[in-house]
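Novice: What would the 3D arrangement of this be:
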Amino acid sequence: MTARRPTASAGPGADGALAFVTVTVGDLRLALPLADVRAVIRLPDLVRIPLGPPSLDGLAQWHGEAVPVLDLSLALGRQGGGRQRGAGRGTRETRVVLVGHRGQPVGLRVDAMAGILRTAPGRIDPVTEEDGGLDPAMLDGVLRDGPATILKLDALIDRQFGDMVEDADRPALRPSAGPADVGTSASGPASGRDGARDAPALLVFGVAGQEFALPVDRVREVLPAPHEVARMARAKAHLLGVMAVRDRLLPLVDLRALFGLAADGNAPGEAAGRRVVVVRAGDGRAPVGVLVDEVREILRLDRALIDPVPPLLAREPEFEDLDGIARVDGGRRLVSVLSAERLFRHGAALGAEGNGAGNGEGIAMEPARAGDGVAGAERFVVFRLAGAEYGLPVAVVREVLRRPDHVTPLPNAPDFVTGVLTLRGEVLPLIDQRRLLHLPALDAGARVGRSAGAERGRVVAVGREGADAARVGLLVDGLSGLLTVAAERIGPAPAVSAAQRRLIRRVATLETAGGAARLILLMDADGLLDMDRLADLHGPALPVSPG
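Specialist: The predicted structure follows:
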């Protein structure tokens, strides 16, 4: 048997030598053609993407692109190596080798990088059945100078994403409708049969145990709270200072101090789940950030359920910041609706304290250009699921509700349909996103330390208007809030399976205020609304690790 030549991508040099990057995986020493290697990096933060092969660790952000990362040990069938998918942060030596595969970068997680080796083609021996117990179809020879086994990268990666090759000729679903494709926005006509066509959408958040809201159309985005805030001299107590957002400064208002609520003594980013709601003032004026404890839900309420502030209270200065009080759940909950204009004036006052100009232009964030009617930008409702963040276009999200205590079972339904919920006289099938996406169930241990409302999760009501109108409710772990994403930050999601490609078509690659990578998986609303197609895609469960 003659020696198997390495692929042309190994890149022979002027002297005819072939170059390889050598790595270790468990007790294996492997060689990757240097010409296929784009970079070798430390193990980055990973975001789990559902419906992928068992060897898929998750997605990493690299140079603004979402890259699937495979655990090479599991891809080679070495389950006995002691690692499971997504296992920990690895060691100081753990590396990810980024290689090119059919025009898409793919990361390979290895235990360590051994070095770079150059060898003559004549010093490559053939592969035998006994070489490391590996499948010879994924190998390209054995380097005598290593010794190291050469991996056939295309064969290895194709085997992990094999169904994508088979599915390449199938028609794709049409993209989810964006702001330019849907006639009604999240703040537009309600979808219920009660005829409340002008019910406004409100983003509800909690501060010191009380509930406040802002109209969704006045919220630009919701961001994680920064760990540090630059405070301004002589500013009032409720004017926290400024935070950096995309290289600009955003004035920050503290609702606890503004309304005289109990202070918790923590820095802005120290309390878990704390968020900054970025408020659009309109008329080209710069946005203002409002620090809140948690984002709870998005509600649509008939305007008759939003009462003006009682005249006796309206005389008090602290109530000038309210536009009204909403009666929710039959009046059992009262939600204070904030005035975006008043919050803007607070932000402008902070700018005046900081630069003496009196108009805030020297310190305020740039005018909201993404999601404020500028072509190309999109707004999403972002929710949490199994440690990752997912997004749906604001235009297709009707409401985000607390998960009900009781759900009516639906006989003979697919196992990912937990039952039905009645919303304003309309019956919504409830889809358990964890089951649908083959994610691990949320066990009791994961709920420790959560509030009762957080334990139940949330229901994201998704709807489509027109002759083919459809409605579903998606069960998720929690609501992150609203997010505006510029067009250049949205790209196609790496294709890891046929089912994933039909449900998760795009991904937003962002950075947090601290510079860390943030990936948001953008779901296709049309795919979620087609129950027959969902049942076909669901199929048998993929093996997953506990999480």
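
Novice: Going by C-alpha atoms from here, please, whenever you check contacts or count neighbours.
Specialist: Fine.

Novice: Please give the element, helix or strand, for residue 277.
Specialist: According to DSSP states H and E, residue 277 maps onto strand 275-279.

Novice: Let me know the helix or strand that the closest residue to residue 150 other than its chain neighbours is in.
Specialist: Setting aside the residues directly before and after it, residue 150 is nearest to residue 31 in space (C-alpha to C-alpha, 6 or more residues apart in numbering), at 4.5 Å. Using DSSP H and E, residue 31 sits within strand 28-33.

Novice: after that strand, next one along is what?
Specialist: Downstream of strand 28-33, the first helix or strand assigned by DSSP H and E is strand 37-42.

Novice: what's that following strand in contact with?
Specialist: 21, 93-100 (C-alpha atoms under 8 Å, 6 or more residues apart in numbering).

Novice: Was I right to think residue 487 contacts residue 378?
Specialist: Yes: Residue 487 lies in contact with residue 378 (C-alpha atoms under 8 Å); the separation is 7.1 Å.

Novice: Of the two, which one has the most company?
Specialist: Legend: neighbour count by other C-alpha atoms under 10 Å for residue 487 and residue 378, higher for residue 378 (22 against 14).

Novice: Just confirm that one contacts residue 370, I think it does.
Specialist: Yes: contact criterion C-alpha under 8 Å: residue 378 and residue 370 qualify, at 7.1 Å.

Novice: Following up with a second sequence; could you model it the same way so I can compare the two?
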Amino acid sequence: MESIITNERSIDNSSQYITFYLGNEMYGVAIQYLQEIIRVPEVVKVPRVPLYIRGLANLRGTILTILDSRQRLGLAKEEDTEATRVIVLTAEGKKIGCVVDRVVGVISIRRDEVEEISGEEVNKNFLEGIARIEGGKKLIMLLDAKQFLNSKDGEITKKNLFNKAVVSEKYEKGNESLNEEQLQMISFKIGDEEYGIEVTNVQEIVRFSDEISEVPNSPDYILGIISLRNRVLPIVSLRRLFNMEECAFDERSRIIVVNIDEGDYSYKVGFRVDIVSEVLRIPKGSIEPVPPLLKDKDSEEISGICKLNGGSRLIYLLDPKKVLSHRLKESADILRSCEDDDRMEVVNESDKEEQLVSFMVAGIECAFPIEDVREIIRLTDIVAVPKAPDFVEGVINLRGVIVPVIDLRKKFGLEGSRRGEHNRIVIVEISGKRTGLIVDSVKEVLKVKRSQIEITPEILMHEIEQRFIRGIVKFDRSNRMIILLSAEEVLSGKEKKELMEINEAKGE
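Specialist: Below you'll find the model as predicted:
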């Protein structure tokens, strides 16, 4: 906590207040609500919240909602200065950070110096009184901290953060045969060829720019090892496995982390790939077996060939277990040595992991649980729909299915931008219907522990029109935070109805 100037006014029947300026007016908050005073931190913005909510900050592992006190009280917005501070208030288990222009100090105010609010006082809903001190020469507006911290307990706090949306569960139960006939995979490129790995085998996808430590006397296809969240991970070059020339890492390179079960032990390995393309959900019937003439010892890792776009796009489906199976003898010792001895320990519920697909919308990093994402596709031709809501871009034809497409920037009330090659359409289920969401870019597939996910701060749940935020993902060693969204709650009930009408009009 920063040092606070204390005005020693030792008077009976008095209370202490932390005082600060907003513009030319001095305000005070009872000292018992003050937790600490900090400099203005970096914040992660949250879509569709009032202007006075600046965003979320990571305060030593705790998610803190940051309010602009000026805008909260209806005052003109001003730029931060060197004197700007955040006073962290807490009451009844709730905590917020309030941005103020300048902290004055702590003073004692007698009860007889406080006047009740009457008439049409400005912002009287937030005031508990007005103090006239120094013989009435100085006025201090005394804020009611509980009003600043007050928010209704929404039903979202009572929900299991990790349960799927009710509608999604109904859809899955009513379409079990459909789910059984589909396969979800991550597609990527090695050279000019496209490959895929089932999502169930993928632990996460990471971008890695640091050096890889080489391992002496290892096969040439093992590039070396890296430290990933304090765990040693061997990195395998798929280019070298496929007898291709190695190329340098660039901004598009990724490492796909997979778990491989092999006999009496399992291990994790990172496959270095050139580009990660998409998350696809495809009918299993579209996967054809490898032709007999192509089957040999060096290609047994290919378990099938997926034909898309009428056969013009081929994806070779890899079996991670078989990728290294016939090479296992020469690399088994290295892979075993990279594994932790405690891998069989019972995992605490809070240590269990959630797999997420993260993406960017106007500089805000958001994510869906991977089970909510049907697939991710590149931008394609979108047909406009007359009289549709402004955030509905139109509809696309996705392999014979008409899918409405929503611009998330517009839906969240964010500033629009010119679209380019990085934009993607994330296909999700809303009320049992496939819906496309346009995002600026897809960032990565990652795994986080449940203990990293905090329930949405109550003040946000109270203020947001649609409770589409399921939680906030935090990272202990950085200021990075990810807003975890609920696909089912992205639209309000009225908007879902309008979307259903578009589907019906298009013959869905």
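
Novice: In whichever strand or helix holds residue 333 of structure 2, which residues are buried?
Specialist: Here residue 333 of structure 2 sits within helix 328-337, counting by DSSP H and E. For helix 328-337 of structure 2, a neighbour-count test (16 or more other C-alpha atoms under 10 Å) marks 331, 334-335 as buried.

Novice: Which strands and helices lie in contact with the helix or strand just after that helix?
Specialist: Next helix or strand after helix 328-337 of structure 2 toward the C-terminus (DSSP H and E): strand 353-361. Applying 3 or more C-alpha pairs under 8 Å, 6 or more residues apart in numbering; DSSP states H and E, one finds that strand 353-361 of structure 2 contacts strand 364-369, strand 433-439, strand 441-449.

Novice: Count the residues that sit near residue 463 of structure 2.
Specialist: Applying other C-alpha under 10 Å, I find that residue 463 of structure 2 has 15 neighbouring residues.

Novice: Helix, strand, or coil at the nearest residue to it once chain neighbours are set aside?
Specialist: Leaving aside its chain neighbours, residue 463 of structure 2 sits nearest to residue 49 (6.4 Å; criterion: C-alpha to C-alpha, 6+ apart). When classified by DSSP: H, G, I helix; E, B strand; the rest coil, residue 49 of structure 2 comes out as coil.

Novice: Give me the aligned partner of residue 49 of structure 2 over in structure 1.
Specialist: Aligned by TM-score structural alignment, residue 49 of structure 2 pairs with residue 52 of structure 1.

Novice: What residues does its match make contact with?
Specialist: Shown in contact with residue 52 of structure 1 (C-alpha under 8 Å, 6+ apart): 496-497, 500.

Novice: For structure 2, which segments count as helices?
Specialist: 69-72, 145-149, 166-174, 176-180, 238-241, 320-325, 328-337, 408-411, 458-463, 493-505 (DSSP state H).

Novice: Quick one: closest of the ones you listed to residue 32 of structure 2.
Specialist: When the helices of structure 2 are compared by C-alpha to C-alpha, helix 145-149 sits nearest residue 32 of structure 2, at 9.8 Å.

Novice: The alignment partner in structure 1 of residue 315 of structure 2 and residue 296 of structure 1, how far apart?
Specialist: Taking TM-score structural alignment, the alignment pairs residue 315 of structure 2 with residue 335 from structure 1. According to C-alpha to C-alpha, to the nearest Å, residue 335 of structure 1 stands 12 Å off from residue 296 of structure 1.

Novice: ok, back up a step: the match of residue 315 of structure 2 and residue 213 touch, don't they?
Specialist: Yes: if you go by C-alpha under 8 Å, residue 335 of structure 1 and residue 213 touch, sitting 6.6 Å apart.
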